[in-house]
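>>> Model the following, please.
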Amino acid sequence: MEDSYKHKGMRRSLVRKLREKGIRDKRILDAIGKVPRHFFFENALISHAYQDKAFPIGEGQTISQPYTVAFQTEKLKVEPGNKILEVGTGSGYQACILLELGAEVYTIEYNKVLYERTRKFLPLMGYRPKFFHGDGSRGLPRYAPYDRIIVTAGAPSVPNSLIEQLKIGGILIIPVGDSERQQMYRITRTGERQVSRETFDYFSFVPLKGDEGWGKG
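Got it, this is the predicted structure:
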């Protein structure tokens, strides 16, 4: 795995593009500038690694568009030391960004093949979140509560299980909608039974699988 001067230059170009698109948090831009996204691509496809677009990674999943990763992360308001649950490990790229921001990351993946692949691969890059395989739509109650929860797949509604696993003052970012398009929601738990809800732009994610997502599959 080589991270050459050329690759670093491509990352700088990507960071400039994200800044132009409205990403303002310097810590997030710096994190994206550090994580070698081309490591997630086969050699023949490396030219796609620093384009601002999603790309298939197998198993019907994608590595998210860098702008989407930056947008979700910015809305999550990550602070160093935050305990974060990521629902949908996928390629592991989002988890790397969260780790670069100083978070303690718990990440759960529904697809066993992706879970095994990413669990073995990220440590080779020097990134070590806590990996789990299972139904992320139900969260990971064993390690709750969390300061932040980020969902990287489209949900039909906001799972109650995830809200219940937030600390008071904790934030959940989740795309909600149908199978074609979802609106980004930010849910802040303001009390034991109170939440505030904000909505942002529309995106297109792969479906959230599981009991509180789109079911099994």
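
>>> drop to CA atoms for contacts and neighbour counts, all remaining ones
OK.

>>> And the helices in this structure?
Secondary structure of the chain (DSSP state H): helices located at 5-20, 26-34, 66-76, 93-100, 112-125, 160-164.

>>> this one as well, want them side by side:
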Amino acid sequence: MNQRIQGIGMTSRRTRERMVARIREQGVRNELVLDTMLETPRHIFVEEAFASRAYDDTPLPIGFNQTISQPYIVARMTELLLEHGSPQKVLEVGTGSGYQTAVLAQLVKLVYSVERIYPLQQRARRCLQDLHLRNVRMKHTDGTWGWEEYGPFDGIIVTAAPEEPPKALLEQLKPGGVLVLPVGDARAQVLQRITRSENDYEVETLEPVIFVPLLDGVA
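This is a model prediction of the structure:
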């Protein structure tokens, strides 16, 4: 592993260990998730100017009015997705920096990730290639459409907030599958986990969150 990926000083493994300890203190208990967060170099997914803050528990700007989610939220959403077993096929709506993608790719068999902002997708693709994560398929598209061609999915994770769960994503969830997403507007958002049964959806409302809005169209 080269030094850029391995990290030094404020991007070193010791700094990642402190980040994981904080996430554990905040209530995340899934050791597979925590181990994956420890092994994933978040600093390569942020702009170089922010690398020294990569392991702070805070979102950071990645350009185009988008952010990389705070580490706790990445861990929490991943834990919620995996709580009842490891899904084989997961759709991620909003590739963004690619950090959440990288965490998922180490925990599930296949990740399908869609992103509406093409330059972000390309930068994320390079980071995933640097980490030799080859089980991710990517598409430049409107995330509210999902990726019907490869559905239905065992799990779906959404990294931006719609005002209500998009119908297309609910329809692309397998029976027994789990959708984890923030829901709300600029004034108030909550994290939800929606589990699909044969004939209905069970909605759990979990905790307040702050995400950028889920926008339609492409850029």
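
>>> winner for burial among the helices of structure 1?
Stretch with highest mean neighbour count among the helices of structure 1: helix 93-100 (a mean of 23; mean count of other Cα atoms under 10 Å).

>>> residues in structure 2 matched by that helix, start to end?
Counting by TM-score structural alignment, helix 93-100 of structure 1 falls onto residues 99-106 of structure 2.

>>> Equivalent analysis for stretch 163-174 of structure 1, please.
Aligned by TM-score structural alignment, stretch 163-174 of structure 1 corresponds to residues 170-181 of structure 2.

>>> who's in contact with the aligned partner of Leu18 of structure 1 in structure 2?
Aligned by TM-score structural alignment, Leu18 of structure 1 pairs with Ile23 of structure 2. Neighbouring residues of Ile23 of structure 2 by Cα atoms under 8 Å, 6 or more residues apart in numbering: 34, 71-72, 75.

>>> For Ile23 of structure 2, give its distance to Gly9 of structure 2.
Using Cα to Cα, to the nearest Å, we find Ile23 of structure 2 at a distance of 20 Å from Gly9 of structure 2.

>>> Run through who's touching the match of helix 93-100 of structure 1.
33, 36-37, 40, 42, 45, 68, 74, 78, 92, 95, 111, 113, 124, 128, 133, 135-136.

>>> From the centroid of structure 1, which residue is nearest?
Nearest to the geometric centre of structure 1 sits Gln94, at 4.1 Å (Cα atoms, centre = their mean).

>>> Chain neighbours aside, what residue packs nearest to Gly33 of structure 1?
Once flanking residues are discounted, Gly33 of structure 1 sits nearest to Arg11: 5.4 Å by Cα to Cα, 6 or more residues apart in numbering.

>>> Contacts only, for that neighbour.
Arg11 of structure 1 makes contact with 32-34, 36, 50, according to Cα under 8 Å, 6+ apart.

>>> longest strand of structure 1?
For structure 1, the longest strand by residue count, based on DSSP state E, is strand 166-177.

>>> now that one, how far from the centre of its chain.
Taking Cα atoms, centre = their mean, to the nearest Å, one finds the center of strand 166-177 of structure 1 at 13 Å from the center of the full chain.

>>> ok, average deviation of that strand from structure 2?
Taking mean Cα distance after the TM-score superposition for structure 1, the mean distance separating strand 166-177 of structure 1 from the aligned residues in structure 2 is 0.6 Å.

>>> Identify the residues contacting that strand?
Applying Cα under 8 Å, 6+ apart, the contact partners of strand 166-177 of structure 1 are 72, 75-76, 144-158, 162-163, 182-192, 203, 205.

>>> among the residues you listed, which are in strands?
Assignment to strands by DSSP E places the following of the contacts of strand 166-177 of structure 1 there: 146-151, 182-189, 203.

>>> buried subset of these?
For these, a burial check counting by 16 or more other Cα atoms under 10 Å picks out 146-151, 182-189.

>>> Skipping adjacent residues, who's closest to Ala168 of structure 2 in space?
Nearest non-adjacent residue to Ala168 of structure 2, counting by Cα to Cα, 6+ apart: Trp145, 5.7 Å away.

>>> burial count for that neighbour?
Number of residues near Trp145 of structure 2 (other Cα atoms under 10 Å) recorded here: 16.

>>> After alignment, which residue of structure 1 pairs with it?
Structural alignment (TM-score structural alignment) places Trp145 of structure 2 against Arg138 in structure 1.

>>> gap between its match and Leu166 of structure 1?
Computed with Cα to Cα, the distance linking Arg138 of structure 1 and Leu166 of structure 1 is 12 Å.

>>> With Asp135 of structure 1 instead?
As judged by Cα to Cα, Asp135 of structure 1 and Leu166 of structure 1 stand 17 Å apart.

>>> what do you get for Ala103 of structure 1?
Ala103 of structure 1 is 15 Å from Leu166 of structure 1, by Cα to Cα.

>>> Looking at the two, which is more packed in?
More crowded of Ala103 of structure 1 and Leu166, by other Cα under 10 Å: Leu166, with 25 against 22.
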